[in-house]
Structures are given as C-alpha cells and as structure tokens.
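Undergrad: Following is a predicted model, sequence given first.
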Amino acid sequence: MNLIFAGTPEFAATALQALIDAGHHIVAVYTQPDRPSGRGQKLTPSAVKALALEHNLPVYQPVHLKASTTEGLAAQAELAALVADHQVDVMVVAAYGLILPQSVLDMPRLGCLNIHASLLPRWRGAAPIHRAILSGDTETGITIMQMDAGLDTGDMLSKVHLPIDPKDTSATLHDRLAVLGGSAIVDTLAHLADYHAHRTPQASGHATYAAKLSKAEGKIDWSCAAIVLDRLVRGLQPWPVAYTQIGEDILRVWSAELVHDRATHTAALAGEIIAVDKHGISVVCGDGQVLRLTQLQWAGGKPLNSVQILQAQKLSVGQQLQ
C-alpha cells in the first residue's frame, strides 16, 4: 500500500520498521519537531525521524495540524497534496503526539489507522502501558483502530492479547508491545477489507482513561499494601521512577520485589527497614508484607544494586522511610 506514517517515540519506530520490512511504500513520515535532550539540551530527532532518515524517507515535522492557524492550514495543505499526488491509501499513526483533526483523518482513501497499546476501550489516552501495570492488570495488548475525532474512540479493527508478567516493568512491557504493534498493523493492512467488514464499535461504558504520568505519582506511601507498591515501582520505570525519603535524602527506587514474610516483623511500622543484606533493603508495608528494594539511587549518584547498597552502609535496620 501507499502509506503515510505518523509517530514519534521508539514504540512508533518499531512499527515503522515493520511496515518497511513488509514492503509497503512509505510516501512520507510525520513526526514531532526535534526536542532539546541531555545535559547540553542539544536538539535531538525523534526515534521515528532517525529511522526515516536512515531509509531515505521524506520527513515532515509540523508543530500542529490545526486549521485555526495559518501554520496549521499550511501543514494541512501540504499533507493533502502528498495524499493526492501519491494516491495514499492509509495513514498509520502510532504515538504521534499531535491531534489529527477530522479533515486530516478523511484525507487518505481508507482513512487513518492507529496502533494503540491497550485492549480498547480499556486505557484510552496517553499512558496505557503504565496504567495497566499500576492497576494490576494481568493482560494487555494491541488494538488497531479506525481513527475518528475522539480520544481513542474509533471502531476497532483488530486486537492482539498479551499477558503481563508479574515482573514486567513499563519498559519491558513497552518493548514487547512495540513488536506486537508492528506485527499487528502489518497483518491488519494485509487483510484490511476483511477487518473493515467486521469492525467493532467500542463499548464506551467500559472505557477507562490512562492519564499522563506525573512525577508526584512516584512518591511511595508505605501505608499501602506491598503488592500496590510493587506495581508502583514497576509501572513508573523508567520514568518518572518511584521514590521515598529518609530524613532529608530522596531515594529513587529503580527496582523492588515482593517478599513473602510476615512472622518475624509483627511489631514493625509501615516504612521501617527490617533487613539490610546482599539481597536488598527489606521494608514493611501497610499490610504487614515486605517489599525488598533491590536498586536505589541517591540524589546526584548512580543507581546502585543490592550489593553496592550494602557496601555503601547508608541504610540500617530500624530506620524509617517516609
């Protein structure tokens, strides 16, 4: 097919590579403008742009596509010309980050398809991978959706399910979903007429919203159950990362694990350290269960594994995390 691809991060780049490998003709690639990155705040291209340039694909980076401004109208006119000149069949969208108005959605012959990293209508919105882990979901997946003007509200063309492993972080689940998204869009395009014929409207009454993450959500409340805090650590890795305090020091918690141990610490308070050893820092949670912190980072330092934490001798039994 003649395709236009719109996406920005690594998740989208994986899908773009799958479409290239499948032999589709990528007419143009749309991605967000280069952003400052790193300590030097150097302008850095998105993962999608880097891949597109590697394959000599034309790249377009409008700030937005809203018809309410001169700039947006010009970007829409440029896109419409591309669609007409190259007889574009479909625009494939994956984590693009810009709102596509209805006028844009109607441009390609068969409309716009979105690769969404959840089993819609569950987890519409910006952070479906993280919210699935934070909520304790046991499965997620990819939905290929016919886009409309709503927020992830379009008809579903195909769904592929993926179990969530109890040790999955948002990073590991992201990588598996990215590969799954690439294969799902290739399959959907290969059988598009059949998928269109059996498209399914979403049951909006069952919809949940995956709100964008904030740094404040990373604060660990030790009065919560250990299983909830385990999900917090895994769901907020690699960003914004869960954190706790000891005195004035902020500790970022990069990884942790559940410890099935109640009997030896019945008098310990929530947030109290009950063991410091080569396995990590064992902390009592609000339900009496234990969460073992296995990778920590002090402000200004590098993440330390459990053995390095023990060697640092900064934490000891009886101290209280806040």
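TA: Yes, it's here. Residues are numbered from 1 along each chain as shown.
Undergrad: can we go C-alpha only for contacts and neighbour counts from here?
TA: Will do.
Undergrad: what ranges do the helices span in the stretch 101-250 of the chain?
TA: Per DSSP state H, counting those that start in this stretch, the stretch 101-250 of the chain carries helices over the ranges 102-105, 128-134, 170-190, 192-197, 226-235.
Undergrad: mind putting the ones you listed in a markdown table, distance to residue 88 and mean neighbour count included?
TA: Formatted as a markdown table, those follow (distance: least, CA to CA, whole Å; neighbours: other CA atoms under 10 Å):
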| stretch | distance to residue 88 | mean neighbour count |
| --- | --- | --- |
| helix 102-105 | 12 | 16 |
| helix 128-134 | 29 | 24 |
| helix 170-190 | 13 | 20 |
| helix 192-197 | 15 | 14 |
| helix 226-235 | 38 | 24 |
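Undergrad: Show me what counts as buried in stretch 209-224.
TA: For stretch 209-224, the buried set under the neighbour-count rule, 16 or more other CA atoms under 10 Å, comprises 209, 210, 218, 219, 220, 221, 222, 223, 224.
Undergrad: whoops, stretch 269-283 was the one
TA: Neighbour counts over stretch 269-283 (16+ other CA under 10 Å) mark 269, 270, 271, 272, 273, 274, 275, 276, 280, 281, 282, 283 as buried.
Undergrad: Name all residues that make contact with the first one.
TA: Contact criterion CA atoms under 8 Å, 6 or more residues apart in numbering gives 284, 285, 286 as the residues in contact with residue 269.
Undergrad: How about the fourth one?
TA: By CA under 8 Å, 6+ apart, the contact list for residue 272 reads 283, 284, 317, 318, 319, 320, 321.
Undergrad: again, but for residue 12
TA: Residues near residue 12 by CA under 8 Å, 6+ apart: 47, 48, 94, 95, 96, 178.
Undergrad: Pasting the second one now:
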Amino acid sequence: MKIIFAGTPEFAASALQALLDAGHEVVMVLTQPDRPAGRGMKLLASPVKQLAERHNITVYQPEKLRTAEQQAPLTAVDAEVMVVAAYGIILPQVVLDMPHLGCLNIHASLLPRWRGAAPIQRAIQAGDTETGITIMQMDAGLDTGAMLSRHAVPITNADSTRSLHDKLAEYGAQAIVAALQNLPLLQSNATPQPVAGVTYAEKIRKEEAGIDWQMPAADIVLRLRAFDPFPGCTTLHGDTLIKCWAGTASSEQGVPGTVLAVDAQGILVAAGKGAVRLTELQRPGAKRLGARDFLAGGKLQVGEILR
C-alpha cells in the first residue's frame, strides 16, 4: 500500500519499521523539525527521521500544515493512506481528506479513555490496570475518530512508562500492519467512540515532578512509575535536588517527608498515608543508582526531612 507516515518519537519509529518490514511503500515521512538536545544543544533528528533516512525515504518537516503551500508536497505523492503515530502536529481536515483511504492513528490507550498527549503516563498515574492500542480513523477532533480496532494490554505493578511504552510500541506496530491488511472491512465496521468514559491525558509538565509528601504513599509510587523516564520525580534534601526513580509503598507512619529508615533496601520516607521506600535515586550530575550505591555517595540520616 502507498503510505505517508507521520510520526516523531521511538513509539512511532517502531510502527514505521513494521510497515517497511511488511512490504508497504512508504512514499513520504512527516516528522517534526529537528530540535536542540543534549548539553551542547545541537539539532537532533527524530527517531522517525533517522529511520527514514536509513531507508532513503523522502522526509518532510514542516512546522505546521495550515497553508496550501505547506500541504502541497502531501498532495503530490498521491498516497492511498496516511498512518499517524505520535506526530505532535495538528492535521487540518483538508490534510485528513487527502489520502484516498483517509488517515489512521495509532493511539496508545483504549479509547475513549485517555485521549490526548500523554496516555501512557496518565494511565499509570491513575492506577489503571489495563490500557492498550486503538487504531482510529482520524477526524478533526482530539482523538475523537471512529475506532477500527482495539487491543488490550495489562499494566503490571512493575511497569513504568519506560517499560509500558516499549510494550505498546510493539503492539501498535503489529496492530497497524494487521489493520492495513483488512482496512476496507474495518472501515465499513468502524465503531464510533462512546460518550461515556472519556478522559483526557494532559501533557506532562516539568512542574509536576516535585513529590508532595502529604500525598498517600500509594499515589506517590504511581507517580514514580508514571514519570520514569520523564520528567522523573524530585525531592529536596537540604539544598540538593534528588531525583527519585523507583519505590514501593509501605504501611509505616510518620510526619510526612521524614526519613524513617535508611538501609541497603531503600530510604523509607513518611507520606500522608503510609510511607515510601525509595529504591532508585539520582544526585545532580550523577547516574541513577540503587539505594545501596546511592547511600555510599552521601548519607541520609533518620529523622531528616525531605521536601
């Protein structure tokens, strides 16, 4: 099938690779413009662009797709379908209507739950036990299009956004290949999204990183899992900002933020209800470390207050 592919991060690159492996003709890749990254703030190509260039696929990187001039390269390739995965740029209706079979989106949730920018993180943060992949026929709304297929994926207590992302990327890649094999049938039986059960996954903000030790321990642990690898949860030990990457909830009680115990198994900190045993931490400029190695680089004392 003759495809335009639109996507930017690793999640999307997995789907692009699967489409290429399945023998589809990807005639153009849309991806966001190169962005500054790293300490040197050098321009970095997206994972999707890097993959496209390795396969000699035409790459188009507009800032927007609002004008006829910006849209002209898409019209010229005369694609049968556009596949969209975490592209990050709004597609106006005129673009959605360009491919003969429309635009399909690989969305990392079981719609209508968690429409929006951060469905993986918000599902973990909310304590959901299940998420999945929805292949959707795109319309001009925010993830409001009719559903062609849904594929459930369990969320385990061991999952962080990092691990769940990788699972969903694999499922999404498989799901879009399967959808294209049966596209006319799926489109004729597309299911409108129900009104009931709609939730929105707002973009993760760096300001959410700070741990509020007044929260219940179970909710703090969910945030640790949801914010790994970005933005990471943080707490202050004196004037030092420590990133907290992993932990478990415990039933111990104390004044919120107080260090209750320090040992090789972790740093036990009182929360609003229960306590959190922090098991993986990181000092500024250092690597992520397990509790034992972290403590070797500088002690925390029982009774100290984290904030």
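TA: Structure's in. What do you need? Nothing here was measured: the structure is a model prediction, and the numbers come from that model.
Undergrad: Overlay them and tell me the TM-score.
TA: Put the two chains on top of each other and the TM-score (TM-score structural alignment, normalised by the length of the second structure) is 0.97; 307 aligned residues with a CA RMSD of 1.2 Å.
Undergrad: between the buried residues of stretch 209-224 of the first structure, which is closest to residue 3 of the first structure?
TA: residue 210 (28.4 Å; CA to CA).
Undergrad: What is the aligned counterpart of that closest one in the second structure?
TA: Taking TM-score structural alignment, the alignment pairs residue 210 of the first structure with residue 201 from the second structure.
Undergrad: before we move on, back to that, between the contacts of residue 12 of the first structure, which is nearest residue 13 of the first structure?
TA: residue 48 (4.7 Å).
Undergrad: does that closest one really touch residue 31, like I thought?
TA: Yes. Checked against CA atoms under 8 Å, the pair residue 48 of the first structure and residue 31 is within contact range at 6.7 Å.
Undergrad: Identify the contacts common to these two.
TA: Common contact partners of residue 48 of the first structure and residue 31 (CA under 8 Å, 6+ apart): 7, 8.
Undergrad: got the contact list for the strand ranked longest in the second structure?
TA: Longest strand of the second structure, by residue count under DSSP state E: strand 240-250. Contact with strand 240-250 of the second structure is made by 217-218, 221, 224-225, 228, 232-236, 274-284, 288, as judged by CA under 8 Å, 6+ apart.
Undergrad: wait, what's in contact with the residue positioned nearest the centre of the first structure?
TA: The residue lying closest to the centre of the first structure (CA atoms, centre = their mean) is residue 129, at 4.8 Å. Contact analysis of residue 129 of the first structure by CA under 8 Å, 6+ apart lists 117, 118, 170, 173, 174.
Undergrad: Distance check, the counterpart of it in the second structure against residue 203 of the second structure.
TA: Mapped onto the second structure by TM-score structural alignment, residue 129 of the first structure lines up with residue 120. Counting by CA to CA, to the nearest Å, the gap from residue 120 of the second structure to residue 203 of the second structure is 11 Å.
Undergrad: what do you get for residue 215 of the second structure?
TA: 21 Å.
Undergrad: Ok, residue 74 of the second structure next?
TA: 28 Å.
Undergrad: now residue 39 of the second structure
TA: For residue 39 of the second structure, the distance to residue 203 of the second structure - CA to CA - is 24 Å.
Undergrad: Also residue 79 of the second structure?
TA: 31 Å.
Undergrad: do residue 295 of the second structure as well
TA: Separation of residue 295 of the second structure from residue 203 of the second structure (CA to CA): 33 Å.
Undergrad: what do you get for residue 218 of the second structure?
TA: Note on residue 218 of the second structure: its distance to residue 203 of the second structure, by CA to CA, is 22 Å.
Undergrad: what's the answer for residue 274 of the second structure, then?
TA: 29 Å.
Undergrad: In this structure residue 274 of the first structure contacts residue 283, no?
TA: Yes. Counting by CA under 8 Å, residue 274 of the first structure touches residue 283, with 5.9 Å between them.
Undergrad: that older thread, narrow the contacts of strand 240-250 of the second structure to just the buried residues.
TA: 217-218, 221, 224-225, 228, 232-235, 274-283, 288.
Undergrad: Which of those fall in strands?
TA: Under the assignment DSSP E, these contribute 233, 234, 235, 275, 276, 277, 278, 279, 280, 281, 282 to strands.
Undergrad: Map residue 168 of the first structure across to the second structure for me.
TA: Alignment note (TM-score structural alignment): residue 168 of the first structure maps to residue 159 of the second structure.
Undergrad: Same question for residue 315 of the first structure.
TA: Alignment note (TM-score structural alignment): residue 315 of the first structure maps to residue 300 of the second structure.
Undergrad: quick one, what contacts its match?
TA: Residues near residue 300 of the second structure by CA under 8 Å, 6+ apart: 259, 262.
Undergrad: Remind me which helix or strand it belongs to.
TA: Using DSSP states H and E, residue 300 of the second structure maps to neither a helix nor a strand.
Undergrad: show me the contacts for residue 105 of the second structure.
TA: By CA under 8 Å, 6+ apart, the contact list for residue 105 of the second structure reads 83, 84, 85, 134, 135, 136, 137, 138.
Undergrad: Quick check: closest non-adjacent residue to residue 136 of the second structure.
TA: Once flanking residues are discounted, residue 136 of the second structure sits nearest to residue 147: 4.5 Å by CA to CA, 6 or more residues apart in numbering.
Undergrad: how about the alignment partner in the first structure of the one you found, what does it touch?
TA: Aligning on TM-score structural alignment places residue 147 of the second structure opposite residue 156 in the first structure. For residue 156 of the first structure, the contact set (CA under 8 Å, 6+ apart) comprises 120, 143, 144, 145, 146, 199, 200, 201, 202.
Undergrad: So residue 156 of the first structure versus residue 130 of the first structure, what's the distance?
TA: Distance, residue 156 of the first structure to residue 130 of the first structure, by CA to CA: 22 Å.
Undergrad: Repeat that for residue 50 of the first structure.
TA: 25 Å.
Undergrad: Please apply the same query to residue 91 of the first structure.
TA: For residue 91 of the first structure, the distance to residue 130 of the first structure (CA to CA) stands at 26 Å.
Undergrad: so residue 234 of the second structure touches residue 213, yeah?
TA: No. The pair residue 234 of the second structure / residue 213 is not scored as a contact, 10.9 Å apart, by CA under 8 Å.
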